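*Asks:* no FASTA, just this:
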């Protein structure tokens, strides 16, 4: 019996073997096709119920299998799973096209859509109908047969290219090791980081210390290691991932992905991929995105240049560095930050034991949204390190299942993300609750110390948990409008707004306690955290803007004239560069957000959402960071509503007005 084809609530990880996946996918696709046939062959006139709702609730088994498989491919993959992904992705792409390009189905949808004004639909039903119609019309339903055929070919090829891109980045990250045998080479590194490097070496059967390109290993070395040559070696390895002209090189993949996306957009009647994507975003057009990015660029650039000059002067005075290079940035920034604020991440880390921070984020959620998290051992997990929770509200109602996976492993991609194993929806009178997961890559515990987080890791945990809350607190009828199924430039609001609590005394007192003494974080440290929050904000903003501009440079133009990935990237970065260029590095070849993830033409949304989050949190600051009335308003109008209405309508219902960019500029200290 294939466990993936049985009826299950939580994912049956212990029973699933790799060989179960492909047969399960094939059978679930057949069943989903049969459900579509039942809709198209229905003799009754097309209605909202027999066409739109029937389509919405079709293929649920396939969706569950897909979520389990692709989540494992991100968090616990191996060569066999990657091979299955390469086989399955084109089939899923073809299946998706079979539905979108099904003329009989589209005809029924079109009929219902044409009657929409006389159907007396709820707002959520109207949104669903609009979304279904657009998902067909925007994906080729109105095309001629030859163009539909080409669209299928493009989609099949893109699905494989994106997977290949991600596999190459993961392979490059996994294979690189900097093996050190002289302890002097670790000069400057805190004891905990040295111990972690020694533990890593030992786990690989090597003497000495190992430094890798995983963030918990890479970032501390770049921040603290005195040896400039070794920092350079590591920075060049990190910056040149999938840019070596070998079997893991992504240059050709980047060019092909950009070109195919452009061709696809043209087929569908759009000028560029960005025009296609942004039609369904709050930003609406590439012109608006450029306007937004350039407005911030004008404000941030003078501040960034001033900060960079200050950093250069500081490095020169301290170590006679003539020219500041990319591998010097983190090191001297940290030194300058310590000098100015007497604030060192190492002084903070003892107050941020991982378990305490998890407990803290749960307490914040309880105070704001009346949630209780109960760790349980009766839910299956895909790895021993995963923690599982049942989430209830304070009245005892079951809200969600929550998985949390916090440390780097060989089969896990870098970074941090939230995902879902099961969405929330209502069906047959039941409010089906969601299964949500947060995946991060934090420093592990060592024989002498528990897992202690940097402050940056603390904000990452709160950020991903904000996405998690968006999923957990979902309260909609339809799964495709539930939780984080919102416009892409709105999805970062719940996550980024949660980061604000990390800077507040009232919140920090709940969990920032010394792991040995239990002492609450001293208030002077809290004050320093707040003061240092805008340290080098100009440079940070410029960096984020450069990524957004690079994204638009690939997707907001006709890329057919681009033949040299590095040259194109250098041109895109020319207005945001502070450091000298390093010819041997290239960001695009490892820019997974836009070439593998869902951020193509959407990287600007991080900054966009910062405007929303600064504006939203200003209300909490005004009324009290744990003000129940404001928190409930945020839960009822933003977190629980998913994509049921236009995000600006939801935001204005919460805030009473549209967000103001000044809120972000003021918080960032960039207002003149």
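*Replies:* Looks like it arrived, so ask away. All figures in this text were calculated on a predicted structure; none of them were measured in a lab.
*Asks:* CA only for contacts and neighbour counts going forward, please
*Replies:* Will do.
*Asks:* The residue lying closest to residue 661 once chain neighbours are set aside: which element?
*Replies:* Nearest residue to residue 661 in three dimensions, chain neighbours excluded: residue 611, at 5.4 Å (CA to CA, 6 or more residues apart in numbering). Secondary structure assignment for residue 611, by DSSP states H and E: helix 605-623.
*Asks:* Please tell me how far residue 579 sits from residue 570.
*Replies:* 12 Å (CA to CA, to the nearest Å).
*Asks:* ok so, going back, does anything pack onto the helix holding residue 611? Which helices or strands?
*Replies:* Counting contacts by 3 or more CA pairs under 8 Å, 6 or more residues apart in numbering; DSSP states H and E, helix 605-623 packs against helix 492-499, helix 628-634, helix 661-667.
*Asks:* if I pick the residue nearest to residue 661, what's in contact with it?
*Replies:* Shown in contact with residue 611 (CA atoms under 8 Å, 6 or more residues apart in numbering): 659-664.
*Asks:* Give me the neighbour count for residue 90.
*Replies:* 19 (other CA atoms under 10 Å).
*Asks:* ok, now residue 10?
*Replies:* Applying other CA under 10 Å, we find 15 other residues in the vicinity of residue 10.
*Asks:* Please list all residues in contact with it.
*Replies:* Counting by CA under 8 Å, 6+ apart, residue 10 touches 379-380, 435.
*Asks:* Pasting the second one now:
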């Protein structure tokens, strides 16, 4: 049973996850799409001049109806990706894509928006409603509204095919991860790995009816080997399997190969951009972002690379020298990097991830994260029971304002498991909007893939996992703390993609803040706070090998940008040859250590081939500039409460209702500076 008091307070029904079945998905979506089409036809048949109430509000109702039918299907496809849910998702997706293109290319609807923008009523609208209409007119143009009939049809065909290809890319990657495993019977092979990691591997083996240990490519299992296993050949074996996922190389060569999908995705994106009058897909991608041109983005990335590369080379030289001195290793390889980095960090800082882990019991970290947010933004967060979820590990939390009135809810799904997409993400369940019945309050999904708790103890997180949790909750707060009443610019809607990471990366800063850590970093058994010495080492670790981490992200970002900017449709390429050639050139320019020839990173780069980051991966680095500069405002004010409220009211509450740069300037009093990022990462001396 769902909690009726909570539902009354939030003023909308939540998905009944205990009753949703894959076989219900397609009929439910068919019904919604048919109803929407009929209502849209009636709406556009009116002869009267359009107004906000007669045009925008009905369209928002239709959009909300689709979100409630499709949202749970899309979510369950990611977190319970059984064969049945895949069939349901793949049956629904083409229908939804076709409907979306149909609406976005409706000339009568476009003309209605134009008429509203030219009306006397429009002149009385505030900035928020004007932005809703301006964004809609822009999106019509980006959907090919001005194209001739034949080219419109081609746009639709491309859109349908791209949705199919991108879904298949993600499915191949999930299948490749699930299909690979290594059975280890001799515990000596796992020397160096933590007891917790070995217990988790033993539990996976037992679940398969096997003795010994079972290693997988889910990140917690992979990281436990690549960062800690003394056995170098075991590290190399897992590195090769991980680096060749869903590709034409490695232990699963050709079984789930994404190579042909990448080529077709790139070709179709380029064709789509040219149809719309852009020179390449990168230009099209930036049409909805803060950056003005691909060349501007490239200059930003190259400049940062020039600052970071000398530091990265020094980091690598130190790591190689350490491996040589410690173990006589003269052929340092990528599968050695994480292992020796952990050993060097332990020697240099007296710090290891495993030494930190006992201080990061999952429930205490969650509570500590809530305490930060409650202090910063003047809200309350409480766990609630009686709400249906899709798995026993999932919990639900309600957000309350200073008067104790609920205004949002989120689901937290923390642990890795079979048939769950890897990685971590936030997604919307329900969006905020004002309706005749009152305000519809927002609901979010927060999904991670941490190692589940072992018997007799709580789940213990690495510090990296703590950072991941705070990051995703930052996205969630952007969605949940919005005070915008128009759905299309509330929360993360209408926010420039290269600014959408600002709230999430801002939250990461608190994972290194001494006062915050003292509050929640306590030993799971004794309850003792993290010792001052250990706390200091953790804060120092933020800049440990920051050069290597920075050039790695810049490699991904430059590769993505140039891949979409420089695509040549006249050049035929098979098996991802052009992709690898470009990646090699980027690595020659940016990287300080090149991986082996079998490495197939792009084949699993779902951010750009299956997610929303195509020609936009640079957003992570750009948002780091924004978030570091925003956090610097807190440092400069000595963490004045007023600064927290201002961040809430300018960045978080206003969502996409204003231009992202205008909101940042409203908060900071000026445009962003890179100085704080360089200082936080210890790269200032390379400037």
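*Replies:* Okay, I see it. Worth saying up front: this structure is predicted, and the values here are computed from it rather than measured.
*Asks:* returning to that earlier point: out of the contacts of residue 10 of the first structure, the closest to residue 196 of the first structure would be?
*Replies:* Within those, proximity to residue 196 of the first structure (CA to CA) peaks at residue 380, which comes in at 29.1 Å.
*Asks:* wait, is that closest one part of a helix?
*Replies:* No. Counting by DSSP: H, G, I helix; E, B strand; the rest coil, residue 380 of the first structure is not found in a helix; it is coil.
*Asks:* Surely it touches residue 11?
*Replies:* Yes. Assessed by CA atoms under 8 Å, residue 380 of the first structure is found in contact with residue 11 at 7.0 Å.
*Asks:* Please identify which of these two sits among more neighbours.
*Replies:* Just comparing residue 380 of the first structure and residue 11: by other CA under 10 Å the higher neighbour count belongs to residue 11, 21 against 18.
*Asks:* From residue 137 of the second structure, how far off is whatever residue of the second structure lines up with the more buried one?
*Replies:* When the second structure is aligned by TM-score structural alignment, residue 11 of the first structure is paired with residue 15. According to CA to CA, residue 15 of the second structure stands 32 Å off from residue 137 of the second structure.
*Asks:* The aligned residue in the first structure for residue 414 of the second structure: neighbour count?
*Replies:* Taking TM-score structural alignment, residue 414 of the second structure has residue 406 as its aligned residue in the first structure. By the criterion of other CA under 10 Å, residue 406 of the first structure has 19 neighbours.
*Asks:* In the second structure, what range does the helix holding residue 611 of the first structure match?
*Replies:* Against the second structure, helix 605-623 of the first structure falls on residues 619-637 (TM-score structural alignment).
*Asks:* For the matching stretch, buried residues please.
*Replies:* Neighbour-count burial for stretch 619-637 of the second structure flags 619-634 (criterion: 16 or more other CA atoms under 10 Å).
*Asks:* Residue in the first structure paired with residue 234 of the second structure?
*Replies:* Aligned by TM-score structural alignment, residue 234 of the second structure pairs with residue 230 of the first structure.
*Asks:* Enumerate every residue touching its match.
*Replies:* Applying CA under 8 Å, 6+ apart to residue 230 of the first structure gives the contacts residue 185.
*Asks:* Return the residue of the first structure aligned against residue 75 of the second structure.
*Replies:* Residue 75 of the second structure maps onto residue 71 in the first structure, by TM-score structural alignment.
*Asks:* And residue 362 of the second structure, by the same measure?
*Replies:* For residue 362 of the second structure, the residue aligned by TM-score structural alignment is residue 354.
*Asks:* got a list of what that match touches?
*Replies:* Taking CA under 8 Å, 6+ apart, we find residue 354 of the first structure in contact with 450-453.
*Asks:* Would you map the strands across the stretch 151-300 of the first structure?
*Replies:* Using DSSP state E, counting those that start in this stretch, the strands found in the stretch 151-300 of the first structure span residues 178-180, 209-211.
*Asks:* closest one to residue 26 of the first structure among the ones you listed?
*Replies:* Closest among the strands of the stretch 151-300 of the first structure, using CA to CA: strand 209-211, at 42.2 Å.
*Asks:* Look at the aligned partner of residue 313 of the first structure in the second structure and tell me its secondary structure.
*Replies:* Residue 313 of the first structure maps onto residue 321 in the second structure when the alignment is built from TM-score structural alignment. Under three-state DSSP, the three-state class of residue 321 of the second structure is helix.
*Asks:* Tell me how far residue 321 of the second structure lies from residue 332 of the second structure.
*Replies:* Distance, residue 321 of the second structure to residue 332 of the second structure, by CA to CA: 10 Å.
*Asks:* in the stretch 301-450 of the second structure, which spans are strands?
*Replies:* 380-384, 395-400, 406-415, 425-430, 433-435, 438-440, 443-450.
*Asks:* Distance to residue 611 of the second structure for those strands - can I get that in CSV?
*Replies:* Below are these laid out as CSV (distance: least, CA to CA, whole Å):
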stretch, distance to residue 611 of the second structure
strand 380-384, 30
strand 395-400, 26
strand 406-415, 20
strand 425-430, 11
strand 433-435, 26
strand 438-440, 28
strand 443-450, 15
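*Asks:* between those, which gets nearest to residue 684 of the second structure?
*Replies:* Of all these, strand 425-430 sits nearest to residue 684 of the second structure, with 30.9 Å by CA to CA.
*Asks:* Report the aligned residue range of the first structure for the closest one.
*Replies:* Alignment of strand 425-430 of the second structure against the first structure: residues 417-422, by TM-score structural alignment.
*Asks:* mean per-residue distance, the matching stretch to the second structure?
*Replies:* Compared with the second structure after fitting, stretch 417-422 of the first structure deviates on average by 0.7 Å (mean CA distance after the TM-score superposition for the first structure).
*Asks:* List the residues that contact residue 416 of the first structure.
*Replies:* Residue 416 of the first structure neighbours (CA under 8 Å, 6+ apart): 438-441, 460, 464.
*Asks:* again, 10 Å this time
*Replies:* Each residue near residue 416 of the first structure by CA atoms under 10 Å, 6 or more residues apart in numbering is listed here: 405-406, 438-442, 457, 460-461, 463-464.
*Asks:* would you turn those into CSV with distance to residue 123 of the first structure?
*Replies:* Output for the contacts of residue 416 of the first structure, formatted as CSV (distance: CA to CA, whole Å):
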residue, distance to residue 123 of the first structure
405, 37
406, 39
438, 31
439, 34
440, 36
441, 40
442, 42
457, 39
460, 34
461, 34
463, 30
464, 29
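*Asks:* any idea which of the residues you listed is closest to residue 44 of the first structure?
*Replies:* Of these, the one sitting nearest to residue 44 of the first structure (CA to CA) turns out to be residue 438, at 44.1 Å.
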